[in-house]
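> Below are the sequence and a predicted model; questions follow.
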Amino acid sequence: MAKKKAKSKTRPNSTQSTNTNNVEKELPFVSICTPTFNRRPFIKTMFECFKNQDYPQHRMEWIIVDDGTDKIKDLIETSNIPQIRYFEIDNKLALGAKRNYMHKHVKGSIIVYMDDDDYYPPERVSHSVEKLMSDEKALCAGGSEIYVYYKSMDKMMQCGPYGPNHATAGTFAFKTKLLEDTKYNDDAALAEEKAFLKDYTVPFVQLDPLKTILVFSHDHNTFDKREMFKTSHPDFFKESTKTVDTFIRKPHEENVKQFFMKDIDELLEKYEPGLPAMKPDVLIQIEKIKKERAELIEKEIQKQKENGPIVIQQGDGKPPIQLNNLQVVNLIKKLQENNAELVTKNNEIQTQFEPIKLQQDGDKPPIPLNNIQVVTLIKKLQEDNNELLRKNTELDSAYNKLQNTVLVMEKTILELKS
């Protein structure tokens, strides 16, 4: 009997295992794509992010395209990750061309991007697959809302969301059939998303930021993310209460957290091949984008000038503020409210004081005087009073002289009598 019980216990486990295998077989095969260039200090942590994925490992392949001058083939060979398909390229490619090259080698029905210097949570692949499979119309998934941690400032900044069909490439996951209708611009060295998403018209689904990516600002960033503090609109770039622990929260990820929070600075300081200066094509395109952005801003300013923009002077040496239509409407409403309030207060004050009235002769009604008339009347009365005082002084003097004359005459009369 005991043996039968033992045997009955193993059957459900065997069935459960079979069911699990069947479910996993039904899961889409995923091609993870990573372009890399001189990022040796990051690679082992990148391996950890892949190994920590909760998506079945046998349902993934990992395509890594390396066009760096410091190839990572040695790290690949010792990684113990059989899913890696490593491609070495002798000549440096622009990022757009490199992504197109990766796409030519994928075998999966879903492609998931994992860049070489960012943190990707264990749910990165499974969450992307789930969102894409749950929406038949969606061809691409990504995060328009992402978070960037600035370790030197100890600030977590929220970027976006910018729109329902927008995302940065590092968050992309898409159905391979999307490649039948779009590709990257081969010359794009960065900011390559807009063209690939056909001006953000590709059917899209948004991903949960906590299950997608955490970007760390560091000295080897292709685009210096500290520039975002200077160029980003405050509506789309603001400090967040989230922390690194909000993202890297699983106990087995301590090594990953250790790398990004402590080890990274010293490793990058000693690794010159990863400096942005080693990517002249990117630096050229950054300057080009800055120039185009400056020209676009100038055109927009000129356009607004032609349309007669409303500008508010701030004073105290502060630059004037240019208002959009909604802000103008809100300002007018606020001024109307303030004006109504001032009128009410003025009426209340007026009722507290009786107006000054000037009495007229006869039966004529008194004349109410305004403030200016009252002031003028007071000045006139002061002048009249001063004139009366002057005349009174003259009369006093004449009276004194007359009195002295009388005294002299009386004295003379007395002398004549004697």
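Yep, that arrived.
> contacts, neighbours, all on C-alpha from now
Noted.
> Might you report the residue contacts of the residue nearest the centre of the chain?
Nearest to the mean C-alpha position of the chain, by Cα atoms, centre = their mean, lies residue 237 at 1.5 Å. Neighbouring residues of residue 237 by Cα atoms under 8 Å, 6 or more residues apart in numbering: 157-160, 228-229.
> how about the closest residue to residue 105 other than its chain neighbours, secondary structure?
Setting aside the residues directly before and after it, residue 105 is nearest to residue 63 in space (Cα to Cα, 6 or more residues apart in numbering), at 7.8 Å. Secondary structure, DSSP: H, G, I helix; E, B strand; the rest coil: residue 63 is strand.
> Quick check, residue 63 in contact with residue 34.
Yes - with contact defined as Cα atoms under 8 Å, residue 63 reaches residue 34; the gap is 6.2 Å.
> what residues do those two have in common as contacts?
Going by Cα under 8 Å, 6+ apart, no residue sits against residue 63 while also sitting against residue 34.
> for this structure, what spans make up the helices?
Here the chain has its helices, by DSSP state H, at 2-26, 40-51, 73-77, 95-103, 124-133, 193-196, 228-231, 244-247, 254-258, 264-269, 280-306, 325-351, 371-417.
> second one coming, line it up with the first:
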Amino acid sequence: MKLVSCIMPTSAARQQFIPLAIDYFLRQDYPDAELIIIDDSPQSQEYLIPASPKLAYVHLEPRSWSVGIKRNYACSRAKGSIILHWDDDDWYAPDWISRQVQVLEQTGAGICGLDRLHFFNPSLQQSWQYIYDYDSRPWVAGATMAYLREVWERRPFPDMQVGEDNEFVWNAGVAVVAHDHTDGFISLLHGRNTSPKHTSHRQWKPMPVTVVQQILGADLERYAFCHQEPQ
């Protein structure tokens, strides 16, 4: 079984999300995985990290690194032959890693992920499905991305704060596969998202919030704190 390295850049602004992201990782049904947490908060947040051989926490002194550079640093510390993005503020189903590995192995692709994904705003109790249709170039969302380590070694992420994942996909020079496990991932909309979300654009299709609520199940209650966040 291949070792999968999940990488999670984070910061002090995501303090409330970090324990959730770690829990979603620890309950994965894929046994051979590690989570590398790269934190550039002013103060260490290691107290949020439970003791586990699967977790590696690195606290960096605050610096002006872009998300792209943080991803490269995390990848450089990865031990696995497959690297998987683990965004600190999103929800992942317990079989998420297993499905990502399965897609890469069965298709022979270098990169996989979703090009149709669920978004949920807990504060507004609204949800959307985002459907990528900009052009003919293959694309998968950065938060859902898995790829072979050798793909990253040949072409690391560009030094960009927003859009580094898009450039990585479009310039990797490998097969990119968008799979259909859309219920395995939910992106959370809140007042501290890294990139803006334009829900009025044509790619965003409103969907019944009950769909997302059913997928989240008992995890829905974990996002009650979002009701107090500025939008």
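Nice, I can see it. The structure presented is a predicted model; accordingly, all values stated were derived computationally and were not measured.
> For the contacts of residue 237 of the first structure, work out which two are farthest apart.
The largest separation in the contacts of residue 237 of the first structure, counting by Cα to Cα, is between 160 and 229 at 13.6 Å.
> Just want to know which of those two has more residues nearby.
Neighbour count, other Cα atoms under 10 Å: between residue 160 of the first structure and residue 229, residue 160 has more, with 19 against 12.
> How much space separates that one from residue 228 of the first structure?
Computed as Cα to Cα, to the nearest Å, the residue 160 of the first structure to residue 228 of the first structure distance reads 12 Å.
> Strands along the second structure, start to end?
4-10, 33-39, 55-59, 82-85, 91-92, 111-113, 116-121, 126-131, 146-148, 176-178, 185-188, 204-207 (DSSP state E).
> Go through the ones you listed and name the closest to residue 231 of the second structure.
For residue 231 of the second structure, the closest of those is strand 116-121, at 9.6 Å, according to Cα to Cα.
> Only the buried residues of the closest one, if you could.
Residues of strand 116-121 of the second structure classed as buried by neighbour count (16 or more other Cα atoms under 10 Å): 116-121.
> just checking, what packs against that strand?
strand 126-131, strand 185-188, helix 209-216 (3 or more Cα pairs under 8 Å, 6 or more residues apart in numbering; DSSP states H and E).
> Save those as JSON lines, and put in distance to residue 144 of the second structure too.
Formatted as JSON lines, these follow (distance: least, Cα to Cα, whole Å):
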{"stretch": "strand 126-131", "distance to residue 144 of the second structure": "13"}
{"stretch": "strand 185-188", "distance to residue 144 of the second structure": "8"}
{"stretch": "helix 209-216", "distance to residue 144 of the second structure": "17"}
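> Enumerate every residue touching the equivalent of residue 244 of the first structure over in the second structure.
Using TM-score structural alignment, the partner of residue 244 of the first structure in the second structure is residue 212. Contact partners of residue 212 of the second structure, counting by Cα under 8 Å, 6+ apart, are 118, 120, 127, 186.
> Please report how far the last one lies from residue 23 of the second structure.
In other words, residue 186 of the second structure. In terms of Cα to Cα, residue 186 of the second structure sits 15 Å off from residue 23 of the second structure.
> what about the two, which has more around it?
It is residue 186, of residue 186 of the second structure and residue 23, that has more neighbours when counted by other Cα under 10 Å, with 23 against 14.
> Who are the contact partners of the alignment partner in the first structure of that one?
Correspondence of residue 186 of the second structure to the first structure, assessed by TM-score structural alignment: residue 214. Listed by Cα under 8 Å, 6+ apart, the contact set of residue 214 of the first structure reads 118-120, 146-149, 247.
> among the residues you listed, which recur in the second structure?
Compared against the second structure with both residues aligned by TM-score structural alignment, their matches' Cα atoms under 8 Å, the contacts of residue 214 of the first structure retain 118-120, 146-149.
> In those residues, find the pair that's most separated.
Checked with Cα to Cα, these reach their widest spread between 120 and 149, with 13.6 Å between them.
> Let me see the contact set for residue 85 of the second structure.
Residues in contact with residue 85 of the second structure (Cα under 8 Å, 6+ apart) are 6-8, 142-146.
> Report the buried residues of stretch 65-77 of the second structure.
Using 16+ other Cα under 10 Å as the test for burial, stretch 65-77 of the second structure gives 67-75.
> do the same with stretch 96-108 of the second structure
96-97, 99-101, 103-104.
> quick check, nearest of the residues you listed to residue 218 of the second structure?
residue 96 (17.5 Å).
> What lines up with the closest one in the first structure?
With TM-score structural alignment defining the correspondence, residue 96 of the second structure maps onto residue 124 in the first structure.
> tell me the contacts of that match?
53, 211-213.
> counterpart of residue 68 of the second structure in the first structure?
By TM-score structural alignment, residue 68 of the second structure lines up with residue 96 in the first structure.
> Cross-check the contact I'm expecting between its match and residue 189.
Yes - with contact defined as Cα under 8 Å, residue 96 of the first structure reaches residue 189; the gap is 6.2 Å.
> show me what contacts residue 101 of the second structure?
Neighbouring residues of residue 101 of the second structure by Cα under 8 Å, 6+ apart: 82, 146.
> mind checking how far it is from residue 110 of the second structure?
In this view, residue 101 of the second structure and residue 110 of the second structure are 11 Å apart by Cα to Cα.
> Same question for residue 10 of the second structure.
Residue 10 of the second structure is 25 Å from residue 110 of the second structure, by Cα to Cα.
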